[in-house]
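# Sequence and predicted model, in that order:
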Amino acid sequence: MTAVTVYDPPMCCSTGVCGPEPDPNLARFAADLEWLKTQGVMVQRVNLAQEPARFVAEPAVKALLDETGGDDLPALVMNGRIVARGQYPARAELAKLAGVVTSNDAADYLASEAVRALIGIGAAVAAGCEPCLTFHHNAAKHLGLSAEQMRRAAEIGAEVRAAATKTVMATKDRLLGVPAQSGCCGGAAAARPTTGCC
């Protein structure tokens, strides 16, 4: 599980709603951290005014304090490394730092040329279109996609084609009144050869 620890500068609380002048930026960041938790990220916050020993116990943060005297707080630490300092990142940046895929990221990914090329390969196989398959294969190769990636896309297309064929044949049998096949090679049990099948 991804873990993010926020090392805050000295303050009375982390929500930003206390004091004579509430800080909307802190309130926004607190909400963004709560959202990050819902994405499966472990989040901790440490306040310099309340837990100074934890700042010293984290080598990267201690080095930052020695360097700037705390002027570059807050600091966000992941895997013992400071990934952001001096400001509270917006939700999109937090998601990126924590490796959380947002809906915008997913939309961008699905719209990428590489994904479109792989979808094209699968669709060409499913449709049985040889010129389409050649076109999308060349596009994928030009984009640097591996043979394994293209092979998997083609396999998915073949699975779709096989499933569609099976469904159509079943519908054909039902509509035309073809009896269900039984035994080896579709023949009656008595008509089957005694040595092997077909």
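Thanks, I have it. Numbers count the residues shown, from 1 in each chain.
# switch to C-alpha atoms for all contacts and neighbour counts from now on
Noted.
# In this structure, where's the longest helix?
helix 147-176 (DSSP state H).
# Packing partners of that one?
Applying 3 or more C-alpha pairs under 8 Å, 6 or more residues apart in numbering; DSSP states H and E, we find helix 147-176 packed against helix 113-127.
# So which elements touch the helix it packs on?
helix 130-142, helix 147-176.
# Hey, what's the angle from that helix to helix 130-142? Just curious.
160 degrees (axes from the mean of the first three to the mean of the last three C-alpha atoms, to 10 degrees).
# what's next to helix 113-127, contact-wise?
109-110, 130, 132-133, 136-137, 139-140, 143, 145, 149-150, 153-161 (C-alpha atoms under 8 Å, 6 or more residues apart in numbering).
# Give me the buried positions along it.
Residues of helix 113-127 classed as buried by neighbour count (16 or more other C-alpha atoms under 10 Å): Ala114, Arg116, Ala117, Leu118, Ile119, Gly120, Ile121, Gly122, Ala123, Ala124, Val125, Ala126.
# which among the contacts of helix 113-127 end up buried?
When those are checked for burial by 16+ other C-alpha under 10 Å, the buried set is 132-133, 136-137, 139-140, 145, 150, 153-158, 160-161.
# To Trp35, which of the helices and strands packed on helix 113-127 lies closest?
Closest approach to Trp35 among the helices and strands packed on helix 113-127 (C-alpha to C-alpha): helix 147-176, 33.5 Å.
# here comes the other one, which I'd like you to weigh against the first:
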Amino acid sequence: MSSIHRSDQSDSDEVSNGRTLFTPAVKELVALSAALACNCEPCLRYHYREAKKLGISDEDIRAAFDLALAVKQTPARNAQELAERLLGSAGSRPEDE
């Protein structure tokens, strides 16, 4: 498994010394977002269980999911807008923009 799946001593030392905000809970929220963004269902199940073990609320998990979906959907939305411009204006080519 990758290092995101475990919390080693150096991570907890950095947190206790105040040098990072990248706590185990934050790591799981990031991992959940990445799993959703890349459509990895096993990853999503794993990191959801790990997040719940850490006491992360459904509200925080939902916020992570919403952010991941917004990021994931941006390229598709941009491509759709480009397609509409290509079809909508014969005189204006997008590569000229």
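Yep, that arrived. Computed from a predicted structure; not experimentally measured.
# Please pull up the equivalent of Leu32 of structure 2 in structure 1.
By TM-score structural alignment, Leu32 of structure 2 lines up with Ile121 in structure 1.
# distance of its match from Val61 of structure 1?
49 Å (C-alpha to C-alpha, to the nearest Å).
# Count the neighbours of Asp66 of structure 1 for me.
Asp66 of structure 1 has 11 neighbours, counted by other C-alpha atoms under 10 Å.
# what residue is smack in the middle of structure 2?
Nearest to the geometric centre of structure 2 sits Ser33, at 2.7 Å (C-alpha atoms, centre = their mean).
# In space, what's closest to that residue - neighbours in sequence excluded?
Distances taken as C-alpha to C-alpha, 6 or more residues apart in numbering place Ala68 nearest to Ser33 of structure 2, at 5.0 Å, with adjacent residues excluded.
# who touches that neighbour in this structure?
Ser33, Ala34, Leu36, Ala37.
# repeat that for 7 Å
Ala68 of structure 2 is in contact with Ser33, Leu36, Ala37, counting by C-alpha atoms under 7 Å, 6 or more residues apart in numbering.
# Would you mind measuring the gap between the ends of stretch 142-152 of structure 1?
17 Å.
# List the contacts of it.
By C-alpha under 7 Å, 6+ apart, the list of residues contacting stretch 142-152 of structure 1 from outside reads Ala114, Leu118.
# which residues in structure 2 does that stretch match up with?
With TM-score structural alignment as the criterion, stretch 142-152 of structure 1 aligns to 53-63.
# same question, stretch 53-73 of structure 1
Following TM-score structural alignment, stretch 53-73 of structure 1 has no partner segment in structure 2.
# Could you check how many residues crowd around Pro59 of structure 1?
Neighbour count of Pro59 of structure 1, defined by other C-alpha under 10 Å: 13.
# State the distance from it to Leu145 of structure 1.
Pro59 of structure 1 is 41 Å from Leu145 of structure 1, by C-alpha to C-alpha.
# Buried residues, the helix or strand encompassing Leu76 of structure 1. List them.
Of the helices and strands defined by DSSP states H and E, Leu76 of structure 1 is found in strand 75-78. For strand 75-78 of structure 1, the neighbour count (16+ other C-alpha under 10 Å) marks Ala75, Leu76, Val77 as buried.
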